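Engineer: fold the following for me, if possible:
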Amino acid sequence: MTIQVARLSDPAVRAFVTAVNAHDREAFEAVLAPGATMADDGSDHDLADWTEREIFSSHGHMDVDNESRGGHALVVRYSNDTWGEMKTRWSFTVDGGKVTRFETGQA
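Structural biologist: As a prediction, this is how the structure comes out:
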């Protein structure tokens, strides 16, 4: 069962998912802290390059199945034009209302 994005507990994570699903690069960048970092399957990647490839140019979409750790950990059915749909986990570090780091990988 999918959790409505508006019901996600953490406002920064909610804004992140909303921006991804709207393909709104400006809103996405606004939720990230300066110098934010990310990792995919345990390997750090250049955030701008990865998000362009995996989210924006490939029409990424997040359907949230559950959340834990106060909304900082999600299990998501993630889909994009490159990989189709897969179950993924997302973990967020939030400071001052901004995402400072996110990590994703297959669930």
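Engineer: CA atoms for contacts and neighbours, from now on please.
Structural biologist: Will do.
Engineer: ok now stretch 98-107, how far from the chain's centre?
Structural biologist: A distance of 6 Å separates the centroid of the chain from that of stretch 98-107, by CA atoms, centre = their mean, to the nearest Å.
Engineer: can you check stretch 81-91 too?
Structural biologist: Counting by CA atoms, centre = their mean, stretch 81-91 is centred 10 Å from the centre of its parent chain.
Engineer: buried residues in that stretch?
Structural biologist: Of the residues in stretch 81-91, 85, 87-91 count as buried by neighbour count, 16 or more other CA atoms under 10 Å.
Engineer: could you also give me the structure for this second sequence? I'd like to compare it with the first:
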Amino acid sequence: MTIQPAKLRDPAVRAFVHAVNSHDREGFMSLLAPGATMADDGADRDLAVWIDQEIFSSHGHLEVDSESRGGRALVARYRNDTWGEMRTRWTFTVADDGRISRFETGHA
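Structural biologist: The predicted model follows:
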């Protein structure tokens, strides 16, 4: 059963999913702490290049199936125009100011 983005527990993660699904690059970038980092399948990636290729230019979309760690870990069906749909895991580190300092994703 899919969890509606508005029902996600962590406000930063909720806003992240909303920005991805609404293709709001400006809103997405405002959620990230200065110097934010990310990893895909265990390998650190260039954040700007990755989000352009995997989210915004390929119309990424998240459908969350479950959340844990107070809403900072998700299992979701992620789809984009490049890879189609896949089951993924997402974990988030949120800084004291409420912005995301790191996220990691990969196959679930």
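Engineer: C-terminal to the longest strand along the second structure, what's the next element?
Structural biologist: The longest strand of the second structure (DSSP state E) is strand 84-94. Beyond strand 84-94 of the second structure in the direction of the C-terminus, DSSP states H and E gives the next helix or strand as strand 100-107.
Engineer: what's the mean distance for that following strand versus the first structure?
Structural biologist: Following superposition, strand 100-107 of the second structure is found to deviate from the first structure by 0.2 Å on average (mean CA distance after the TM-score superposition for the first structure).
Engineer: which parts of that strand are buried?
Structural biologist: Using 16+ other CA under 10 Å as the burial criterion, the residues of strand 100-107 of the second structure that qualify are 100-106.
Engineer: and N21 of the first structure, that one's in a helix?
Structural biologist: Yes - assessed by DSSP: H, G, I helix; E, B strand; the rest coil, N21 of the first structure belongs to a helix.
Engineer: on that earlier part again, possible to save the buried residues of stretch 81-91 of the first structure as a markdown table with distance to H72 of the first structure?
Structural biologist: Below are the buried residues of stretch 81-91 of the first structure laid out as a markdown table (distance: CA to CA, whole Å):
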| residue | distance to H72 of the first structure |
| --- | --- |
| E85 | 22 |
| K87 | 17 |
| T88 | 14 |
| R89 | 11 |
| W90 | 8 |
| S91 | 6 |
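Engineer: closest one to D24 of the first structure out of those, please.
Structural biologist: W90 (19.0 Å; CA to CA).
Engineer: contacts for stretch 23-43 of the second structure, please.
Structural biologist: 12, 15-16, 19-20, 44-47, 55-56, 59-60, 95, 99-107 (CA atoms under 8 Å, 6 or more residues apart in numbering).
Engineer: please redo it, this time with the cut-off set to 6 Å
Structural biologist: Outside stretch 23-43 of the second structure, the residues that touch it by CA atoms under 6 Å, 6 or more residues apart in numbering are 19, 44-45, 99-106.
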